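Trainee: got a predicted model here, sequence first, then my questions.
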Amino acid sequence: MDEGFCIIEFLDGPHGPLSDYIHIEANAAYATNAGIPNVIGQKLREMVPDEADAWIARYGHVLRTGEPIRFEQELVATGRYLELSAFRLGSAEDRLVAVLFKDATARRDAEEALRSLNETLEARVVEEIAERRAAEVALQRAQKMESIGKLTGGVAHDFNNLLQIVSGNLQLLQSDVIGNERAERRIANAMAGVQRGAKLASQLLAFGRRQPLEPKVVNAGRLVVGMEELLRRSIGEAIEMEMVVSGGLWNAFADPTQIENAILNLAINARDAMDGVGKLTIEVQNAFLDEEYAAKVSDILPGQFVMIAVSDTGCGIPPEIVDLVFEPFFTTKAEGKGSGLGLSMVYGFVKQSGGHVKIYSEVGEGTTLKIYLPRVHDSEDVAAGPELLDMSGGTETILVVEDDDEVRATVTELLRDLGYDVLTARDAASALPILESGVKIDLLFTDVVMPGPLRSPELARKAKERIPEIGILFTSGYTENAIVHGGRLDPHVSLLTKPYSRQMLAARIREALNKR
C-alpha cells in the first residue's frame, strides 16, 4: 500500500472554536485506507461522528502547540492499522495540519503472529518443564519406593524370624504353665506383642509393595456389604453409616483380604477424625480414568476401574500436609494414637494391585479417600465357606529347611510335639543330599529366603523330581521375588507367613500333607 497524506483545516462550529475540520487535500491512498471516497471538502463530524472528538483532540493539540506527533491507530471503518505523523503548517492562525501515514497492518499482524508464537513456545517450555519435573518426581518416588521396599524386605525377614522364635517358644511354654493364671496372663500379653509386631512388619511390606498378594476376581460391592456388621462394631453406635453400591457393578481383580483390611483401616481413621460422632459413607461404583487424567498422575494407566470411596464428616486434613498422609509413620493423630502405617498400607496394596488412590479433604468438612481397583471381565470367584482348620498332628516325616538356627530349633520342637518325625537342614544345598538319600520324606517345609547358590524354589523342583508324591510348603517373613511375581503368589504355591501360631502351623502342615 502506497504512503498517503492529507491536509486538514480546522473550523469553528456548534461545539465551539476549532471543534471540527475538513480535508482540503488528500491522495488516493488516504481514501483507500480510510475507506471514505470523495473525502475532500467533507467535515469530520459528518463523516465519523462517533470518532470525531478523538481525532479533533489529537490534531488540535498539534495545531495549538506546534509539536509534531507520531502514533499508531487502527481504523474502525477498514480495520487497517496505520502509522501516522502530524505537524502544523504555518502558524496556529492558519489552522492547517498535515498528516502523513503508511499502512502497518502487515507489520502489526506479523508482530502479533510472532508474539502468539512466542507465547505458544513459552507455554510449551513451561509444560515441558512441568512434565520433566513430574517425571523427576515420579522417578524419585519410584527410587524411594524401591529403597523402602528393599529396606522393609530385609527388616521384615529378620524381624519376623525373631518374632517366630519368640512366638514359638511362648507357645511351647504354654503347656508348662497350665493352671498358673499369672504366668498364662504374661504369656498372653507377650503373644499380643508378637501379633502387634507382625502387623507392623506386614504394614511395612504393604507400603513397600512387597507383600505376597493372592488376588481373586471379586465383586467389591458384595464384599463391602458383607463387612457391614464388622464396620458397625468398629466405628461405634454414635456414627451413622451409609453404604451406596451402584447397580451393574464390574468385577475387580485384587486380594479380597487386603481390600477388607484397607476398608477397615479407612473406617477406623474416619472414626478417629470424627471423634466418634458423625457420618461415614462407603460408596462402590464403576469408574473410568481417561488419558487426560492419567497423564496428570504418575504410575497409572487409563482404563476401567472399580472405585471404593470412604467419606467422613470429620475434621479434615490441612492442604499443606494432605500429600504426606501416605508416607510411612506420618500421622495426623496425637502422639501415641497411631502408627502412621494405616494409609501407607492402603496405598502400597492398591499400587501393588495396579490401582490408584486419590484423597480429597477440606478442613472442617471432612475427607474422602477413593480406591480404584482394575476391572476384569472374568466371572466372580466363588467364595469358599469358612475354612475348617485341621490342627491334628500326624506321624509323617517332614524335612525342615531353615537357615536360622533358633527358628529351626523352635519349629522342629513344635512339629515333634504334634507327633511328626522331623529331619532338618540349614540350607537348600545341605537339604538336597537328604532328599537323595532314599529316606522316606512326606513333606518339604522350607524357608524361602536362604543363603547359598541353590534357591528354595529350585530345591522344591528337585524334591518333586526325586519324590513325586512329596508335599511342599514354603514359609517366610519376606518372600523376595522367589515365589512372588508381579506382587502375586505363584500359582499352586502354598506359603505360611512368619510369624505363625502353633495352630496355623498344624493346620497348614496337615493341609499340605493331605493335598499330596
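Mentor: Ah, there it is.
Trainee: please count neighbours and contacts with C-alpha atoms only from this point.
Mentor: Noted.
Trainee: hey, where'd the helices end up in the chain?
Mentor: Secondary structure of the chain (DSSP state H): helices at 28-34, 44-47, 52-65, 105-174, 181-207, 220-226, 228-235, 256-273, 291-296, 342-352, 405-417, 428-436, 456-466, 502-514.
Trainee: looking at the ones you listed, which is nearest to Thr332?
Mentor: helix 256-273 (9.2 Å; C-alpha to C-alpha).
Trainee: what separates that closest one from the chain centre, distance-wise?
Mentor: 18 Å (C-alpha atoms, centre = their mean, to the nearest Å).
Trainee: can you point out the buried residues in it?
Mentor: 256, 258-260, 262-273 (16 or more other C-alpha atoms under 10 Å).
Trainee: stretch 290-303 too?
Mentor: Under 16+ other C-alpha under 10 Å, the buried positions of stretch 290-303 are Ser298, Ile300, Leu301.
Trainee: A further structure is provided below for comparison with the first:
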Amino acid sequence: MGKSLYKLFPEVKGTKVEQTYIEALKTQQPQRIETEYQIGDKKLIFEINVYPSKDGLSVITKDITERKMFETQLLRAQRMESIGILAGGIAHNLNNMLTPIMLSLQMLKQKFKDEQSHKLLTILENNSQRSADLIKQVLSFSGGVEGERAPLEAKHLITEIEKVANETFPRNIEIRTDIPENLLTISGDVTQLHQVIMNLCVNARDAMPDGGILNISAENFFIDESYTRMHIEAKIGSYVIIAVSDTGIGIPHEILDRIFEPFFTTREFGKGTGLGLSTSLAIVKSHGGFINVYSEVGKGTKFSIYLPAIKTRTEIQNAQEQKLELLFGHGELVLIAEDEDSVRDVTVSTLEKNGYIALAAKDGADAVVLYAQNKDKVKVVLMDMMMPIMDGQASIRAIRKINYEVKIIAVSGLTEKDRLKNVADYTNSFLPKPYTAEILLKTIHEVLSAK
C-alpha cells in the first residue's frame, strides 16, 4: 500500500510485533510471529509473516483463530488420554493392594466376634468397598472396563430413568421428557448408558437447589460435513441425541473447559469424587459417541450425548425416503448474528454454497447496525440468543423497532421453544444448535415461504 505501518497500525508500537518488524529489517531475514488481538469480547489469534524487501517490509497476516481452537481440542483430548493411561495403571495397582485387605477383613470378622471388633472391622470393610467402587470408576474413565454391547432403544432407557427421578428427586423439580416414536436403534451397554444419563440427571438436580425443570429428550440426528467442521470428534452419519437440560445455576465459562477432567469438582470436600463426568465421557467415547455442553450462568445447562445409530434395512429405506432435500435459495440476503467464529463461518459458507447471500455480524450490536444499513435488502435474520455487548433478545427488539415485518429466526444451544416466551412475539421460528446444513436450509425456507 506504500504507507507507514505506524500510520496504519499505531497500536503496534512497543509490542512484540514491532520487535519482529525491527528484527526482519536488521537481519534481512523473514520472520514469523503469532499474536493475539482483543476485539470487543472476542480474542482473535493472527499469524504474521514478515518479509524484507527493497522498499521495506512485506507483511502477510492470517487469522488462525479457528486452527488454534482445533489444536486446543486436540491437546485437550491428548491430555485426557494421558491422564486415563496414568489413572488406569494406578487403579490396577490399588486393586491388587485392596484385594488381600478385603479378603483379610472377611476372615477377621469370622475370627473376632465381640461387638467392638465387629464395629471397627465393619468400618474398615465399608471404607474398603467405597475405595473399590472409586477405583472401578477410575477404570471406567481410563477405558479399562468394557461393557456388553447390544441393540437397545433409548426410549426404554429414558423412561426407566424418568421413573427413578420422579420417585427420588425433590418435588420442586419438574421432570419432563420428549421422546419421538421413530427413534433409531443404538448399540450399547445398557448399564453403562444408564449410569451416564443418571449421572447427568443428578448433576442437573444439584444445580437446581430451589427447584426448576429437568428435561430429558431424544432425537434422530444426521451429522453432515458442515457439522464435522464445527466439532472435531463428530463423524458423518446417523446419531441419536439424548439431551439432559436444566434451568439451574449454569456453569461459569472459565471452568467449562475443565468439567470432564478426572477429580475436578466444584462440590464441597467429601460430597463428590470429581469422576462422574470424566467417567461419563469415557463411556460415551467407548460407544463411538461424544458429548456437547452448552451453559448459561443463571439460566441452565444442556448436556447432549451423541450415540451412533445402527440401522436395519427397513430403517435405512425409511431414512432415505424421509431425508430432507437441500432447499436452495435464490439470492436472498440472510443476516447471521453469531459470536462463535467457527459457527458463523461455517453457516456463512453453507448459505453461500446453497444460493443465498450472507451478511455476518459478530455480536448483537453489530447485527443491529448491519440491519439498519441493509434493511431493504435483508430477507431473514438468524439471531443467536447468547452474545456479548448486546444479547439476542435485546437485538431482536431493536431490529423489530427498525422494521416490524422482518423475519427473524432465534438460534440457541440451550433455550427450548417453551423458554422463548420473552421473544416469541418477535420471532418467526426457532433453530436449535447444533444444526446441520439440511435443518438450517429447511428452517430458512419455511420462514421465507410463510405468509
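Mentor: Thanks, I have it. Quick caveat: nothing in here was measured; it's all calculated off a predicted structure.
Trainee: give me the TM-score for these two chains.
Mentor: Put the two chains on top of each other and the TM-score (TM-score structural alignment, normalised by the length of the second structure) is 0.52; 255 aligned residues with a C-alpha RMSD of 2.5 Å.
Trainee: let's have the buried residues of stretch 290-303 of the first structure in JSON lines, adding distance to Thr32 of the first structure.
Mentor: As requested, those are exported to JSON lines (distance: C-alpha to C-alpha, whole Å):
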{"residue": "Ser298", "distance to Thr32 of the first structure": "59"}
{"residue": "Ile300", "distance to Thr32 of the first structure": "61"}
{"residue": "Leu301", "distance to Thr32 of the first structure": "60"}
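Trainee: which among those residues gets closest to Ala334 of the first structure?
Mentor: Nearest member of these to Ala334 of the first structure, counting by C-alpha to C-alpha, is Ser298, at 31.4 Å.
Trainee: nearest spatial neighbour of the closest one, chain-adjacent residues omitted?
Mentor: The shortest distance from Ser298 of the first structure to any non-neighbouring residue, by C-alpha to C-alpha, 6 or more residues apart in numbering, is to Ala138 (6.1 Å).
Trainee: from Glu131 of the first structure, how far off is the one you found?
Mentor: Using C-alpha to C-alpha, to the nearest Å, Ala138 of the first structure is found at 10 Å from Glu131 of the first structure.
Trainee: quick one: contacts for the equivalent of Asn219 of the first structure over in the second structure?
Mentor: Aligned against the second structure by TM-score structural alignment, Asn219 of the first structure finds its counterpart in Glu153. By C-alpha atoms under 8 Å, 6 or more residues apart in numbering, the contact list for Glu153 of the second structure reads Leu183, Leu184, Thr185, Ile186.
Trainee: switch to 7 Å and redo it
Mentor: Thr185, Ile186 (C-alpha atoms under 7 Å, 6 or more residues apart in numbering).
Trainee: next: Leu281 of the second structure.
Mentor: Ile291.
Trainee: can you find the partner of it in the first structure?
Mentor: So, by TM-score structural alignment, Leu281 of the second structure is matched to Tyr347.
Trainee: rewinding a little: make JSON lines from the helices of the first structure and add distance to Phe5 of the first structure to it.
Mentor: Listed next are the helices of the first structure as JSON lines, based on distance: least, C-alpha to C-alpha, whole Å:
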{"stretch": "helix 28-34", "distance to Phe5 of the first structure": "6"}
{"stretch": "helix 44-47", "distance to Phe5 of the first structure": "16"}
{"stretch": "helix 52-65", "distance to Phe5 of the first structure": "14"}
{"stretch": "helix 105-174", "distance to Phe5 of the first structure": "17"}
{"stretch": "helix 181-207", "distance to Phe5 of the first structure": "79"}
{"stretch": "helix 220-226", "distance to Phe5 of the first structure": "81"}
{"stretch": "helix 228-235", "distance to Phe5 of the first structure": "87"}
{"stretch": "helix 256-273", "distance to Phe5 of the first structure": "78"}
{"stretch": "helix 291-296", "distance to Phe5 of the first structure": "56"}
{"stretch": "helix 342-352", "distance to Phe5 of the first structure": "74"}
{"stretch": "helix 405-417", "distance to Phe5 of the first structure": "104"}
{"stretch": "helix 428-436", "distance to Phe5 of the first structure": "102"}
{"stretch": "helix 456-466", "distance to Phe5 of the first structure": "96"}
{"stretch": "helix 502-514", "distance to Phe5 of the first structure": "103"}
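Trainee: before we move on, the earlier item: count the residues that sit near the residue nearest to Ser298 of the first structure.
Mentor: Residues near Ala138 of the first structure, counting by other C-alpha atoms under 10 Å, number 15.
Trainee: so it versus Arg271 of the first structure, what's the distance?
Mentor: Counting by C-alpha to C-alpha - Ala138 of the first structure and Arg271 of the first structure are separated by 32 Å.
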